[in-house]
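> Whatever this is, show me its structure:
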Amino acid sequence: MPTPAKGPRLGGGAAHERLMLANLSAALFEHKRITTTLTKAKRLSPYAERLVTFAKRGDLSSRRRVLGLISDKGIVHELFTDIAKAVENRDGGYTRITKIGNRKGDNAPMAVIELVLEPVSAKQAVVKEATTAAATAAPAEEAAAPVGADVEESAVEEAPVEEASEVPAEEAPAEEAPADEGK
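Just a heads-up that it's a prediction; the model follows:
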């Protein structure tokens, strides 16, 4: 697990901090979203992401490591089946922290920490698909394009067509200009 920060801990001692993080992560995996103080959320994020990484591995030793930290077998089962399947294509960033203002009683900064279970963005999937398509198409194009004369002829044929289309476009405004001057 991530090494606890030096200095003041979240509740008195290192053992209490470990237990608090284990309980917070169990609540996070059970409810998918919890509200806590900003400091606790920042400490919980790497801890929970590490547990999700173990769940993505899915082997017996990973399950036993997580069971050593979270004692509820139902939550561990949900982590290894539901949550791990939902984030299998994601390479990290399994949690999101959103600040929600200060608590009314003691003015402590509060935050919502939630699991990011949405699939990876469509843009990233399209970019990945395009790069793989380009990589597979590049060798095929190299084999099919040794004839360079066809490319030069098509470029020569396109140039006069463009010049011919520009000439009438220039004449049309010239005809309209005298009509405007007459008014």
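> For the rest of this, base every contact and every neighbour count on C-alpha atoms.
Noted.
> my read is G11 is in a helix, agree?
No - applying DSSP: H, G, I helix; E, B strand; the rest coil, one finds G11 to be coil, outside a helix.
> What sits closest to it if chain neighbours are left out?
E17 (6.1 Å; Cα to Cα, 6 or more residues apart in numbering).
> Kindly tell me how buried that neighbour is, as a neighbour count.
Residues near E17, counting by other Cα atoms under 10 Å, number 17.
> contacting residues for the most centrally placed residue in the chain?
By Cα atoms, centre = their mean, the mean C-alpha position of the chain lies nearest to V120, the distance being 5.3 Å. For V120, the contact set (Cα atoms under 8 Å, 6 or more residues apart in numbering) comprises N89, R90.
> Roughly how far does it sit from E181?
61 Å (Cα to Cα, to the nearest Å).
> quick one: the helices in this protein?
14-31, 38-57, 60-69, 73-78, 84-86, 122-144, 149-182 (DSSP state H).
> thinking again about what came up before, ok, the residue nearest to G11 to R9 distance?
Separation of E17 from R9 (Cα to Cα): 7 Å.
> One more, please, to line up against the first structure:
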Amino acid sequence: MRHGKKINHLGRKTAHRKSMLANMACSLIEHKRINTTVAKAKALKQFVEPMITKSKEDTTHNRRIVMSRLRQKDAVTELFRDVAVKVADRPGGYTRIIKLGNRLGDNADMAMIELVDYNEIYNADKQPKKKTTRRGRSKKADAAAPAAPAVESKKASNEEEE
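Got it, this is the predicted structure:
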């Protein structure tokens, strides 16, 4: 029975699974997005997000913890130097999984997992938008605008007289 066993074993022994996830995490940090199966992407998300959280505080202890899981010095360096700066203000949810359809060879569900802050397409709306109006203003309308409050003040004085 599987009571209380929540980890997806991905059809691999423990050592193989840990090595595979470490290599996939290093590839994700290096390339900012990778294509894989949906099951591996979900397992990778659980594997890599705690390490990104640890990278936000650059201490020797956190570097050693991340190094023990990733096992590649250049990936750890890039994680703490580049990725941590980019996700510093984000409280969590550093990765996004986008489903791509089925693989041609074996019909496996494929997905793309990416670091959220590195996608320019989805983050294009983060820049402040300029306020747009449906009707354009002409120069005549702008010149007439200061005269409008004077008309209102005349109406107000007429009402006071009555």
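> re earlier: can I assume the residue nearest to G11 of the first structure is in contact with T3?
No - shown here, E17 of the first structure and T3 do not form a contact pair, counting by Cα atoms under 8 Å, at 11.3 Å.
> before we move on, the earlier item: right, and the helices of the first structure - which one's nearest I97 of the first structure?
Between I97 of the first structure and the helices of the first structure, the tightest spacing by Cα to Cα is seen for helix 38-57, at 7.0 Å.
> List of residues touching that closest one?
1-2, 10, 21, 24-25, 62-63, 66, 79-80, 83-85, 87-88, 92-95, 97, 99, 109-113.
> contacting residues around the residue nearest to G11 of the first structure?
Counted by Cα under 8 Å, 6+ apart, E17 of the first structure has contacts R9, L10, G11.
> which of these still touch in the second structure?
On the basis of both residues aligned by TM-score structural alignment, their matches' Cα atoms under 8 Å, what survives of the contacts of E17 of the first structure in the second structure is R9, L10.
> If you rank the contacts of E17 of the first structure by neighbours, which is first?
Neighbour max across those (other Cα under 10 Å) = L10, 17 neighbours.
> So the spatially closest residue to F80 of the second structure that is not a sequence neighbour versus A141 of the second structure, what's the distance?
Of all residues not flanking F80 of the second structure in the chain, S55 sits nearest, at 5.2 Å (Cα to Cα, 6+ apart). Distance of S55 of the second structure to A141 of the second structure, computed by Cα to Cα: 55 Å.
> Would you mind finding the match for E78 of the first structure in the second structure?
Aligning on TM-score structural alignment places E78 of the first structure opposite E78 in the second structure.
> What is the burial count for its match?
Using other Cα under 10 Å, the number of residues around E78 of the second structure comes to 15.
> For it, list the residues it contacts.
I29, E30.
> what's the distance between A133 of the first structure and R33 of the first structure?
Distance, A133 of the first structure to R33 of the first structure, by Cα to Cα: 38 Å.
> Look at these two and report which has more neighbours.
R33 (17 against 11).
> which one is that one nearest to, not counting chain neighbours?
Per Cα to Cα, 6+ apart, closest to R33 of the first structure is E114, 4.1 Å.
> quick one: contacts for the counterpart of that neighbour in the second structure?
Residue pairing (TM-score structural alignment): E114 of the first structure is matched to E114 of the second structure. Shown in contact with E114 of the second structure (Cα under 8 Å, 6+ apart): L28, K32, R33, I34, T95, R96, I97.
> Looking at the residues you listed, which one is closest to A156 of the second structure?
R96 (59.0 Å).
> The closest one: neighbour count?
18.
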